[in-house]
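Chemist: Generate a structure from the sequence data that follows.
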Amino acid sequence: MVTTITDGVRVSVETIYQPEYSNPANEHFMFAYKINIENMGAYAVQLISRHWVIFDSNGVKREVEGEGVVGQQPVIEPGSSHEYVSGCNLKTDMGSMKGEYHMLRLLDNAQFDVTIPEFQLIAPYRMN
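Modeler: Down below sits the predicted model:
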């Protein structure tokens, strides 16, 4: 698990290779990732949008932007967290992702970005 804290918001990421949804012969490798976003600050925040940078080990870089996460723009109260699971497909059995969440502090409508730490997407057989 990798973790980072930005402006009182902790983001932790776990990854899982999904062989049942992968097809290596067709360069299709599916990974799931579970993200926990914890508000360690004193004020409620809302996740407005996300920006991902995705790398395959063959040097291909993709960027993805959009509103919220898995169809939600969660409000996270102080001391609370929001967890979700999503997925990413790669053309190689190794890669990485990183990015940021655009957040809104509800007290004063201040906007800020929270870093999503870079995490590795690696098929387990590559670890041997």
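Chemist: okay, CA-based contacts and neighbour counts for the rest of this
Modeler: Noted.
Chemist: which stretches of this structure form strands?
Modeler: Secondary structure of the chain (DSSP state E): strands located at 2-6, 9-17, 29-39, 45-56, 61-67, 75-76, 81-90, 94-105, 110-122.
Chemist: Buried residues in the longest one, which are they?
Modeler: So that's strand 110-122. 113-122 (16 or more other CA atoms under 10 Å).
Chemist: ok, now stretch 64-82?
Modeler: 68-69, 74-78, 81.
Chemist: this one as well, want them side by side:
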Amino acid sequence: MTDSSRYSIRVEVEPAYLDQESAPQEDRYVFSYTVTIQNLGEMAAKLVRRHWIITDANGERREVSGEGVVGEQPLLGPGDQFRYTSGAMLNTPVGSMEGSYELIADDGTTFTAAIPAFTLAMPRTLH
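Modeler: Just a heads-up that it's a prediction; the model follows:
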């Protein structure tokens, strides 16, 4: 069990539809998402792995895991934040993403930060 005051990460995500990259007639809907990761804890931590669950409107689920984010394994000191933009492609105009990051604190403790679920939606598809 980890001490939440020592290891606390906030994750916020801002998705956007990429009209120029998408081809709805070919069931190709492209989205970007900008993630802000902030260390609210008392100890520095390095983001070492990511795990995403991407689900489209047909219920098709894809999982993506790997080292770091956008080729980096950022070290976040207390109060630091790291921001990056990445992308996802769906076969439907609406879907969702959620997941987690695995981090290692300076004291060697490994812990997980949840990435809250967010919606990917082509404009004017949701009310």
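Chemist: Got a TM-score for the pair?
Modeler: Here the TM-score for the pair of chains, by TM-score structural alignment, normalised by the length of structure 2, is 0.93; 121 aligned residues with a CA RMSD of 0.8 Å.
Chemist: quick revisit: now, among the buried residues of stretch 64-82 of structure 1, which is nearest to N89 of structure 1?
Modeler: Of all these, V69 has the smallest distance to N89 of structure 1: 16.9 Å, by CA to CA.
Chemist: closest to N23 of structure 1 out of the strands of structure 1?
Modeler: strand 29-39 (6.3 Å).
Chemist: now what about that closest one, what contacts it?
Modeler: 8-19, 21-23, 45, 76-93, 121 (CA atoms under 8 Å, 6 or more residues apart in numbering).
Chemist: And the residues you listed, which of them are buried?
Modeler: 9-15, 17, 22, 45, 76-78, 81, 89-93, 121.
Chemist: sorry, back to before: and the buried residues of strand 110-122 of structure 1, which is closest to R105 of structure 1?
Modeler: Taking these together and measuring to R105 of structure 1 by CA to CA, the closest member is D113, at 10.7 Å.
Chemist: Excluding chain neighbours, give the residue nearest to that closest one in space.
Modeler: H102 (4.6 Å; CA to CA, 6 or more residues apart in numbering).
Chemist: quick one: what's aligned to the one you found in structure 2?
Modeler: Following TM-score structural alignment, the counterpart assigned to H102 of structure 1 within structure 2 is E102.
Chemist: Correct me if wrong: that match contacts R49.
Modeler: Yes: proximity of E102 of structure 2 to R49 meets the contact threshold set by CA atoms under 8 Å, at 5.1 Å.
Chemist: Now distance to G59 of structure 1 too, for the buried residues of stretch 64-82 of structure 1, in a markdown table please.
Modeler: As requested, the buried residues of stretch 64-82 of structure 1 are arranged in a markdown table below (distance: CA to CA, whole Å):
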| residue | distance to G59 of structure 1 |
| --- | --- |
| G68 | 28 |
| V69 | 26 |
| P74 | 33 |
| V75 | 36 |
| I76 | 36 |
| E77 | 39 |
| P78 | 40 |
| S81 | 34 |
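Chemist: for those residues, which one is nearest L106 of structure 1?
Modeler: V75 (8.7 Å).
Chemist: and that closest one, how far is that from L47 of structure 1?
Modeler: 7 Å (CA to CA, to the nearest Å).
Chemist: Same check on S96 of structure 1?
Modeler: On the measure of CA to CA, S96 of structure 1 and L47 of structure 1 end up 22 Å apart.
Chemist: Look at the two and report which has more neighbours.
Modeler: Neighbour totals were compared for S96 of structure 1 and L47, and L47 leads with 24 against 17 (other CA atoms under 10 Å).
Chemist: what's near enough to touch the residue nearest to that one when sequence neighbours are not counted?
Modeler: If the residues on either side of it in the chain are set aside, L47 of structure 1 comes closest to M103, at 4.6 Å by CA to CA, 6+ apart. Residues near M103 of structure 1 by CA under 8 Å, 6+ apart: 45-49, 111-114.
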